[in-house]
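J.: here are the coordinates; sequence isn't available:
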């Protein structure tokens, strides 16, 4: 591994995230066990892999739905050359047959009496003073695998941080999201801003509520819009329950 991205302070995003001070490690077979707050973005950065490699190697149908306890292959299977991108280097292996990904482990059972409603805001969510990340008409995302909202607008329109936090991802390394920014707000909450024309912040940068972080565009999509999502413990929540009415 050439480098291990330190997303420690910013971590829990679902990919951009966690281990309060320790670097993520893989077992001897090249698998990493998903922890609370991990996302495909953060795992890819921790192991210097393009997230699209992780999707392919693990045959993930929906890269947004990782489960705690799930084992993710983070090293190229035998005979596979890793796709490069976002600072990652190509890796090659022998010509032996590729090994299959181990089935994901079942997540630990929830504590008795607790529900599984990820749409309902948690107490920590309510403490943040959220604002809309941009102006425009909003609607559920047109992409079935995305759980956030699309906000229509004009090319170059300002996109701002919906709450104060730390930028844990700023780039174009995830297919289907274009130029994307991810901000970590609390140990469990992060927000995602995708399809931007350009990005105005850098990874590791602290941003204030309402600070411009990008300009709206249509990268990796057919129309000018912002895809916006809020995640709690790596899972999307209902953003309309958190954003102020307008």
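T.: Happy to help now that I have it. In this text, all values refer to a predicted model and were calculated from it rather than measured experimentally.
J.: Could you use CA atoms for every contact and neighbour count after this?
T.: Fine.
J.: mind listing what's buried in the longest strand belonging to the chain?
T.: Longest strand in the chain, counting residues (DSSP state E): strand 189-199. Residues of strand 189-199 classed as buried by neighbour count (16 or more other Cα atoms under 10 Å): 189, 190, 191, 192, 193, 194, 195, 196, 197, 198, 199.
J.: Tell me which two in those are the farthest apart.
T.: 189 and 197 (24.7 Å; Cα to Cα).
J.: One more to weigh against that first structure:
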């Protein structure tokens, strides 16, 4: 009887060990499945956030593969045109609908330098050199309508510039302080003017640090940026003239009401005072 009791005790101990091992193995399998959600086709993807900040080595394709998305969908959501360049620290929208966007292209577009784009700009009348024939007194030349903001300057290329805001300057261009343009103060709803003739290439809120952002492309490689607007009055593809009201001042993407005005030449920020009238 004593031997039978010992045998039964060892048998029960073995059964408990086997059951416990099976439970641990089952738990390991379940945990593995939970840590990597499966999608159709057997691939494993991370959960896509609303916004993604670009890191070194990222491409649209790599980001799309990471979250089980199509890189063309990400490009459409963020208004990124071929060849689909992205930049370190750029904020990309991963969720939403491209149909909800006001345009279909980076811009600043992007905190990195604005890239030149091939856009057909509206035909501009060349400035008449002093050596050309003077119009006889009997003829009245056609005088263009003076914009709301009349103060202007003209570069040698003939591009006429006006101030984008009537507000007081609160910060000036200073790359060392990461101020890539001129910042104007004012009140919500104050007018924001196009600084020169050109075409709108971006009008959206895809860059959180710039809020509602408008980009206008001009001749000779110039692009101007108007950030933190409360309201945008133009859309991508619109032709604008110097002095035209294109937005209203606000505080989107900023801690106070202001207009951040930037000028880019061949993708590099330049001091707006080099082109704007005094």
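T.: Cool, got the structure. The model shown is predicted, which means the values in this text are computed figures rather than measured ones.
J.: so what number do they get for TM-score?
T.: For this chain pair, the superposition-based TM-score is 0.54 by TM-score structural alignment, normalised by the length of structure 1; 150 aligned residues with a Cα RMSD of 3.0 Å.
J.: before we move on, back to that, I'd like to know which elements the very next helix or strand once past the longest strand of structure 1 is packed against.
T.: Counting by DSSP states H and E, the next helix or strand C-terminal to strand 189-199 of structure 1 is strand 206-207. In terms of contacts (3 or more Cα pairs under 8 Å, 6 or more residues apart in numbering; DSSP states H and E), strand 206-207 of structure 1 is packed against strand 165-171.
J.: So residue 183 of structure 1 versus residue 145 of structure 1, what's the distance?
T.: Plainly put, residue 183 of structure 1 is 21 Å away from residue 145 of structure 1 if you go by Cα to Cα, to the nearest Å.
J.: With neighbour numbers in mind, choose between those two.
T.: Set residue 183 of structure 1 next to residue 145 and count neighbours by other Cα atoms under 10 Å: residue 183 wins out with 32 against 12.
J.: Quick check: the more buried one touching residue 160?
T.: No. Residue 183 of structure 1 lies out of contact with residue 160 (Cα atoms under 8 Å); the separation is 10.9 Å.
J.: Which residue of structure 1 sits opposite residue 196 of structure 2 in the alignment?
T.: For residue 196 of structure 2, the aligned position in structure 1 is occupied by residue 163, per TM-score structural alignment.
J.: On the three-state scheme, its match is what?
T.: Three-state assignment for residue 163 of structure 1 (DSSP: H, G, I helix; E, B strand; the rest coil): coil.
J.: Residue 161 of structure 2 pairs with which position in structure 1?
T.: Under the alignment (TM-score structural alignment), residue 161 of structure 2 maps onto residue 130 of structure 1.
J.: And its match, how far from residue 57 of structure 1?
T.: Distance of residue 130 of structure 1 to residue 57 of structure 1, computed by Cα to Cα: 37 Å.
J.: Comparing those two, which residue is more hemmed in?
T.: Higher neighbour count among residue 130 of structure 1 and residue 57: residue 57, with 21 against 18, using other Cα under 10 Å.
J.: Give the aligned equivalent of that one in structure 2.
T.: So residue 57 of structure 1 corresponds to residue 55, using TM-score structural alignment.
J.: measure that match to residue 92 of structure 2 for me?
T.: For residue 55 of structure 2, the distance to residue 92 of structure 2 - Cα to Cα - is 11 Å.
J.: What degree of burial does the match of residue 196 of structure 2 show, as a neighbour count?
T.: Neighbours of residue 163 of structure 1 under the rule other Cα under 10 Å: 22.
J.: show me what contacts the closest residue to residue 160 of structure 2 other than its chain neighbours?
T.: Spatial nearest neighbour of residue 160 of structure 2, chain neighbours left out: residue 154 (4.3 Å); criterion: Cα to Cα, 6 or more residues apart in numbering. Counting by Cα atoms under 8 Å, 6 or more residues apart in numbering, residue 154 of structure 2 makes contact with 160, 161, 275.
J.: Helices of structure 2, residue ranges please.
T.: Taking DSSP state H to define them, one finds helices in structure 2 at 2-35, 60-66, 71-77.
J.: list the buried ones in the second one?
T.: To tie it back to what came earlier, the one meant is helix 60-66 of structure 2. For helix 60-66 of structure 2, by 16+ other Cα under 10 Å, it's 60, 63, 64, 65.
J.: So which bits of stretch 179-194 of structure 2 are buried?
T.: Quick answer for stretch 179-194 of structure 2 (16+ other Cα under 10 Å): 179-186, 188, 190-194.
J.: Correct me if wrong: residue 199 of structure 1 contacts residue 172.
T.: No. In this structure, residue 199 of structure 1 is not within contact of residue 172 by Cα under 8 Å, at 9.8 Å.
J.: Common neighbours of the two, please.
T.: If you check residue 199 of structure 1 and residue 172 against Cα under 8 Å, 6+ apart, the residues they both contact are 179, 180.
J.: so how far is residue 85 of structure 1 from residue 211 of structure 1?
T.: Residue 211 of structure 1 sits 28 Å away from residue 85 of structure 1, going by Cα to Cα.
J.: again with residue 151 of structure 1
T.: For residue 151 of structure 1, the distance to residue 85 of structure 1 (Cα to Cα) stands at 28 Å.
J.: a helix runs through residue 44 of structure 1, doesn't it?
T.: Yes. Per three-state DSSP, residue 44 of structure 1 lies within a helix segment.
J.: Can you tell me what residue 14 of structure 2 aligns to in structure 1?
T.: Checking with TM-score structural alignment, residue 14 of structure 2 has no match.
J.: Just want to check the distance between residue 14 of structure 2 and residue 7 of structure 2.
T.: Taken as Cα to Cα, the span from residue 14 of structure 2 to residue 7 of structure 2 is 11 Å.
J.: now do residue 73 of structure 2
T.: Going from residue 73 of structure 2 to residue 7 of structure 2 by Cα to Cα gives 68 Å.
J.: ok, those two, which is more surrounded?
T.: residue 73 (17 against 11).
J.: Understood, closing this out.
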